[in-house]
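Student: Output the structure for:
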Amino acid sequence: MAKESTFNPEHQATHTSSKVVAALERISEAFRVLLWQEAKQYGISPIQVQILTYLLHYPEKLKTVTHLAAHFNMTKATISDAIKSIAAKGLIKRKDDLEDSRSHSLHLTREGKSMARKVERFAEPMEASVQNMPAEKQANLLEQLLGLIQDLNQQLVITPQRMCFNCRFYDKKGKLHYCNLVNAFLKAGDLRVDCPEFRTPNT
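Tutor: Model (predicted):
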């Protein structure tokens, strides 16, 4: 017997998990709409908006094709094509690695920084909606979403993210979150989706 579709409204009526998945799909659609609107306004593609935003905020060691591909769950070839297009517009430049001639990092030009500061605002309507929630509900939602992302990481649906739950410094002590880097318990709202101190677990 075929499994009932998550997207069948009648099935959703009696299955909370299906309603959650359907709700997440609607949110992802909102994200795509906002991203497309911003990209179209400036004559670039959605992934180029995301790359510009990424390069505006991340440290140099993470400004490589490899890290971009992992961050956005795309192939290096797809990221490279997007970068070539952005570079042709004069928005980014490459900086050679002095220790490895085969490697280089990516940097925004002055025009690129200006563009990135404009396009990164595409998610503001979504953030405004989240900010309307009480702080405790925001923290609880963050905790649940990080758990969902971690599960998708473990299923190999998306690449492992640089978040607390995947970090070597993270421990779960009962129901409490603990960071061994700062030697302190973390509230749900303190958890990070992308931490600059992230380290992959020891194998």
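Student: drop to CA atoms for contacts and neighbour counts, all remaining ones
Tutor: Will do.
Student: biggest helix in this structure, by residue count?
Tutor: helix 16-42 (DSSP state H).
Student: Buried residues, it. List them.
Tutor: Neighbour counts using 16 or more other C-alpha atoms under 10 Å place Ser18, Lys19, Ala22, Leu34, Leu35, Trp36, Glu38, Ala39 of helix 16-42 among the buried residues.
Student: possible to save these as TSV with distance to Met74?
Tutor: What follows is the buried residues of helix 16-42, written out as TSV (distance: C-alpha to C-alpha, whole Å):
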residue	distance to Met74
Ser18	27
Lys19	28
Ala22	24
Leu34	20
Leu35	17
Trp36	18
Glu38	21
Ala39	18
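Student: what's the distance between the closest residue to Leu34 other than its chain neighbours and Lys63?
Tutor: Excluding the flanking residues, the one nearest Leu34 by C-alpha to C-alpha, 6 or more residues apart in numbering is Phe122, at 5.7 Å. Noted for Phe122: a distance of 21 Å to Lys63, by C-alpha to C-alpha, to the nearest Å.
Student: and for comparison, fold this next one:
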Amino acid sequence: MSMNLSALLLERLGALIHQSVREDAARHGLLPIHVQVLGYLAQANRYSDLPIAIAEYFGITRGTVSQSLAVLERKGLLVKRPDPKHGRRIHLELTRAGRAVLERSWAQRLDAALAAADAGGEALEIGLRSLLAELQRLNGQRAFGICRQCVHFQGSPENASCGLTGEPLAEEQTGRLCREWSQAGGQES
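Tutor: Model (predicted):
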């Protein structure tokens, strides 16, 4: 059975991204999952900067998350902060050193390559979002998405609230990843 060209291109892009993540991790004495967790936390909102959200996002065990967080905390790349409203809930926050690991990272190189290739902009994003949604559905994985693109988002970025939790949202949170994200019509990506 031969792969169609799009599948082959996506497989090759995935391999190149994975190679870049490994190189970034090695440069900082980390494992690839550690760099990926830092990158995720840089994009996560307050509903998603939780250890359980990391496990769901990457499809890894809580034990693996716990071990990874211990390494990142020991290296001074993140700190754990208790949730003022929920007793045992812990939020994860990058330190300055953690953000520095992400400078000139694979994600920035990918952004630069997309800009240089002028790869279709919104049309590419729509196609990739649809592909992601289908793969998540087939794999039974939880969807994550940008807060302000969620069916629960209410108001404007400057004066927003979450219709699911009823809580106000700081403007900077509305452009971040959320584990509670849901697309209108029940379709998730």
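Student: packing partners for the helix or strand just after the longest helix of the first structure?
Tutor: Downstream of helix 16-42 of the first structure, the first helix or strand assigned by DSSP states H and E is helix 46-57. On a contact count with 3 or more C-alpha pairs under 8 Å, 6 or more residues apart in numbering; DSSP states H and E, helix 46-57 of the first structure meets helix 16-42, helix 76-88, strand 100-108, helix 110-119.
Student: Of the ones you listed, give the one that comes closest to Lys173 of the first structure.
Tutor: When those are compared by C-alpha to C-alpha, helix 16-42 sits nearest Lys173 of the first structure, at 27.0 Å.
Student: quick one: stretch 97-114 of the first structure aligns where in the second structure?
Tutor: Mapping stretch 97-114 of the first structure onto the second structure (TM-score structural alignment) gives residues 83-100.
Student: aligned partner of Leu138 of the second structure in the first structure?
Tutor: Counting by TM-score structural alignment, Leu138 of the second structure lines up with Gln155 in the first structure.
Student: What count of nearby residues applies to that match?
Tutor: Counted with other C-alpha atoms under 10 Å, the neighbours of Gln155 of the first structure add up to 11.
Student: one step back: put together CSV for the helices and strands packed on helix 46-57 of the first structure, with distance to Phe198 of the first structure on each row.
Tutor: Output for these, formatted as CSV (distance: least, C-alpha to C-alpha, whole Å):
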stretch, distance to Phe198 of the first structure
helix 16-42, 26
helix 76-88, 22
strand 100-108, 20
helix 110-119, 25
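Student: quick one, which of those is nearest to Tyr58 of the first structure?
Tutor: Nearest to Tyr58 of the first structure, of all those, is strand 100-108, at 10.2 Å by C-alpha to C-alpha.
Student: List the residues that contact the residue nearest in space to the middle of the second structure.
Tutor: Compute the mean C-alpha point of the second structure, and by C-alpha atoms, centre = their mean the closest residue is Tyr40, 3.9 Å away. Contact partners of Tyr40 of the second structure, counting by C-alpha atoms under 8 Å, 6 or more residues apart in numbering, are Ile54.
Student: Tell me which residues touch the residue nearest to Leu34 of the first structure, please.
Tutor: Contacts for Phe122 of the first structure (C-alpha under 8 Å, 6+ apart) come out as Leu34, Leu35, Glu38.
Student: try 10 Å this time
Tutor: Counting by C-alpha atoms under 10 Å, 6 or more residues apart in numbering, Phe122 of the first structure touches Phe31, Arg32, Val33, Leu34, Leu35, Trp36, Gln37, Glu38, Ala39, Val49, Gln50.
Student: related to what we said a few turns ago, so for Pro134 of the first structure, which of the helices and strands packed on helix 46-57 of the first structure sits nearest?
Tutor: helix 16-42 (19.1 Å).
Student: So what's the gap between the closest one and the chain middle?
Tutor: Centre-to-centre, helix 16-42 of the first structure and its host chain are 14 Å apart (C-alpha atoms, centre = their mean, to the nearest Å).
Student: Helix 110-119 and that helix, what's the angle between them?
Tutor: 140 degrees (axes from the mean of the first three to the mean of the last three C-alpha atoms, to 10 degrees).
Student: and helix 16-42 of the first structure, what does it pack onto?
Tutor: helix 9-12, helix 46-57, helix 110-119, helix 124-131 (3 or more C-alpha pairs under 10 Å, 6 or more residues apart in numbering; DSSP states H and E).
Student: Any buried residues in stretch 50-70 of the first structure, and which?
Tutor: Applying 16+ other C-alpha under 10 Å to stretch 50-70 of the first structure flags 50-56, 63-65, 68-70 as buried.
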